[in-house]
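S.K.: sequence? don't have it. structure:
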């Protein structure tokens, strides 16, 4: 939804409180572009401009800090940092440490800050993992996707099943005690037995966090223009039900649409998104969100192409969108209602500046349709609401 940033469409700053602050860092290069990937990633044909990109990230950060001055952002501690991509593990630990040092000199890190690096098997060795840990990175998200060699080939992955297992072992040896494993299901030619075998192998590795999501055919991907043969709907449903039950049995509780975790090991950075926290975004194509004490909330995004982002004349920020009062219900709820337990109802007013009563009729309608639990204390979907989340959210457009 697009709204004009005129004064009469702005939130009222009703009971507004500054939400937590996080930072996202995008590193856009990959060894190969996967046919299902719609992220801002680019093949690194001619080597990585590592030093120049870190310089650009620091300059980008400084511009964001100037923007944050309007939002009283410096008074908040940084609760998490997430290096995403692309394949951030293509960069050296020394380069990432230089950026982290620059961030620490400009922002206050929380004492228990979570710093996550996305890594792909086959793009590192054990010594590199240990260097990442020494640099201050304390959480790894390893993009395995499947332990089945045939399915990995169909997905265009550059690693095999043996490298996936070795990556987890190397991470543990390097001292990482907070690991997420990324797995996909509903893969070309995948059976329920295949999918559950992936789940069993992941469980055997003992991750603290498990991302498990269904392959979807996204626009602007090779799979979208040349669709592979995917499992039938009844097989997908059986995989989903059986996989969720097995993960729960293994102590990995679902807390979001595709996220499962052991007790107190939920991804803090992703929780901040879903709980409508603020975040700065630096790097090619990164997005950010900031809240000002007067109720002004704004989303912004950065120059997408690496060659343009590295242009010394680049201003980094490619666009800014103030969120008007009509935007906020959907913008808030499309994040909060992804969570199994939702969020406390009073967070709506604290983090949007609007009274929850302003959307009471839509909430009541969702309750009547069996998609939302009674909402006075907690904004939480029913089991049916989780299954038909898009239908639930349409009521707030």
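M.R.: Yep, that arrived. For clarity, every value in this text was computed on a predicted model and none was experimentally measured.

S.K.: alpha carbons only for contacts and neighbour counts from here, please
M.R.: Noted.

S.K.: Show me what the helix or strand hosting residue 140 packs onto, helices and strands only.
M.R.: For residue 140, the host element (DSSP states H and E) is strand 139-145. Contact here means 3 or more CA pairs under 8 Å, 6 or more residues apart in numbering; DSSP states H and E; on that basis strand 139-145 packs against strand 109-119, helix 161-173, strand 179-185.

S.K.: ok, which stretches of the stretch 251-397 of the chain are strands?
M.R.: Ranges of strands within the stretch 251-397 of the chain are 253-256, 259-261, 278-283, 287-291, 297-302, 317-323, 343-344, 378-379, based on DSSP state E, counting those that start in this stretch.

S.K.: now for the last one, which elements pack on it?
M.R.: Strand 378-379 sits against strand 343-344, with contacts defined as 3+ CA pairs under 8 Å, 6+ apart.

S.K.: Would you mind pulling the contact partners of the helix or strand hosting residue 245?
M.R.: For residue 245, the host element (DSSP H and E) is helix 233-249. By CA atoms under 8 Å, 6 or more residues apart in numbering, the residues outside helix 233-249 that reach it are 185, 186, 191, 192, 195, 196, 199, 203, 253, 254, 260.

S.K.: Put this next to the first one:
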């Protein structure tokens, strides 16, 4: 065993409400028809963070990510108050990355300048597609024209670090339509594109009533030609579904390098390293927004009442947990991180790593924890070698 080291610390903030639940979405999101309980939720988030703050163990935040749901439904003032509380309670690194997920609807666009003034310096816009037919099939409430306006509005608001979320393999999508979406996105010049295939997840409308999706050959053509199109435009793939020709997503890279993150808000998850106890823990908060808000009613508290569960990542499982994250990175990660962030010796990866290296699927682990190009194509095979 090696000594655990404290990795960088991020903060995930969950805003659970949406205008309408999309039929493919399996996130903790809830349709809200009446006025959002914005002030109550900001107070709850602040208390949540205050009671979790000892887990920071003196670290400042390297990144913050507002996810959802639809965080852009909140006012710029509310987002600013949350950020002020986070800086006061935990503290920020000088170059902190602060990302907010936003929908392209006109209501959200009107607030982009306010979000920028509040301290958000990275905007992640959920475009999904520029084609009206595909957007309708996905249950989105914006159209292609609104998506294009959102990108222009974000630039005018002063954002110089923008991610576009874009999906392919959509219902009845042709190869040409899938590639057209990608070309349109590239033409707007975002710094980052998250480009991933639609998957049908349990507990969704699509799972119970599956749409007609493109065949395997079409999916493969879109994937291969789309990758080449992105690379030719200067976007380098650095993770399974992430391409950048500007800054990489620091918040997500911290996840993939098995860093630490606090999670506040309804259903938020966190992963924390406790070197003094030789522990790595996961904890999660009450999932239902109403119950999460109700947990904070009453006098001041010393224990966090919103914690729904906490469990350790047991020592035998740490190696696989690390690989499940780090091997998503096309370049892998520095070998030293494995021992620093799992407390395991590098030799704990043997004998499977040696066998995978002989098959040409992984790099020599003494040089880097990562796959070869072939290994990235067959990543599931690599990970299955470590699955009990």
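M.R.: On my side now, so go ahead. The structure presented is a predicted model; accordingly, all values stated were derived computationally and were not measured.

S.K.: Superposing both, give me the TM-score.
M.R.: Overlay of the two chains. TM-score (TM-score structural alignment, normalised by the length of the second structure): 0.95; 379 aligned residues with a CA RMSD of 1.2 Å.

S.K.: if we can go back for a sec, the contacts of helix 233-249 of the first structure: which two are farthest apart?
M.R.: 191 and 253 (23.6 Å; CA to CA).

S.K.: thinking again about what came up before, which residue numbers in the second structure does the helix holding residue 245 of the first structure align to?
M.R.: Residues 216-232 of the second structure are matched to helix 233-249 of the first structure when aligned by TM-score structural alignment.

S.K.: Over to stretch 134-141 of the first structure?
M.R.: Taking TM-score structural alignment, stretch 134-141 of the first structure hits residues 117-124 over in the second structure.

S.K.: now the matching stretch, how far from the centre of its chain.
M.R.: Centroid separation between stretch 117-124 of the second structure and its chain, computed with CA atoms, centre = their mean, to the nearest Å, is 16 Å.

S.K.: One more: stretch 360-375 of the first structure?
M.R.: 27 Å.

S.K.: what does stretch 9-24 of the second structure give?
M.R.: Using CA atoms, centre = their mean, the offset of stretch 9-24 of the second structure from its chain centre is 11 Å.

S.K.: In the first structure, what range does it match?
M.R.: Under TM-score structural alignment, the match for stretch 9-24 of the second structure is residues 21-36.

S.K.: Ends of the matching stretch, what's the gap?
M.R.: 31 Å (CA to CA, to the nearest Å).

S.K.: and the aligned partner of residue 186 of the second structure in the first structure, what is it in contact with?
M.R.: Counting by TM-score structural alignment, residue 186 of the second structure lines up with residue 203 in the first structure. By CA under 8 Å, 6+ apart, the residues touching residue 203 of the first structure are 247, 250.

S.K.: tell me which element residue 203 of the first structure is part of?
M.R.: Going by DSSP H and E, residue 203 of the first structure is in helix 192-204.

S.K.: That helix vs the second structure, average offset?
M.R.: Its matched residues in the second structure lie on average 0.6 Å from helix 192-204 of the first structure after superposition (mean CA distance after the TM-score superposition for the first structure).

S.K.: Report the buried residues of that helix.
M.R.: 192, 194, 195, 196, 197, 198, 199, 202, 203 (16 or more other CA atoms under 10 Å).

S.K.: and if you look at stretch 60-78 of the second structure?
M.R.: So, applying 16+ other CA under 10 Å, buried residues of stretch 60-78 of the second structure: 60-74, 76, 78.

S.K.: which part of the first structure lines up with it?
M.R.: Counting by TM-score structural alignment, stretch 60-78 of the second structure corresponds to 77-95 in the first structure.

S.K.: Just give me the neighbour total for residue 157 of the second structure.
M.R.: Neighbour count for residue 157 of the second structure, taken as other CA atoms under 10 Å: 18.

S.K.: now residue 160 of the second structure
M.R.: 15.

S.K.: Pull up the gap between it and residue 124 of the second structure, please.
M.R.: Distance from residue 160 of the second structure to residue 124 of the second structure, by CA to CA: 12 Å.

S.K.: Please apply the same query to residue 44 of the second structure.
M.R.: According to CA to CA, residue 44 of the second structure stands 24 Å off from residue 124 of the second structure.

S.K.: cool, residue 80 of the second structure as well?
M.R.: 17 Å.

S.K.: Of these two, which one has the most company?
M.R.: Neighbours were counted for residue 80 of the second structure and for residue 124 using other CA under 10 Å; residue 124 has more, 22 against 18.

S.K.: That one contacts residue 162, doesn't it?
M.R.: Yes. Look at residue 124 of the second structure against residue 162 with CA atoms under 8 Å: they come within range, at 5.9 Å.

S.K.: Mind listing residues that contact stretch 274-281 of the second structure?
M.R.: 3-6, 55, 271-273, 310-314, 343.

S.K.: In ChimeraX, select just the buried ones from these.
M.R.: Applying 16+ other CA under 10 Å to the contacts of stretch 274-281 of the second structure leaves a buried subset, and the ChimeraX line that selects it is:
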select :4,5,6,55,271,272,273,313,343
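
S.K.: Just the buried positions in the strand holding residue 140 of the first structure, please.
M.R.: Quick answer for strand 139-145 of the first structure (16+ other CA under 10 Å): 139, 140, 141, 142, 143, 144, 145.

S.K.: Next: stretch 147-163 of the first structure.
M.R.: 147, 148, 151, 152, 155, 157, 158, 159, 160, 161, 163.

S.K.: Kindly report the same for stretch 281-294 of the first structure.
M.R.: Buried residues in stretch 281-294 of the first structure (16+ other CA under 10 Å): 281, 282, 283, 284, 285, 286, 287, 288, 289, 290, 291, 292.
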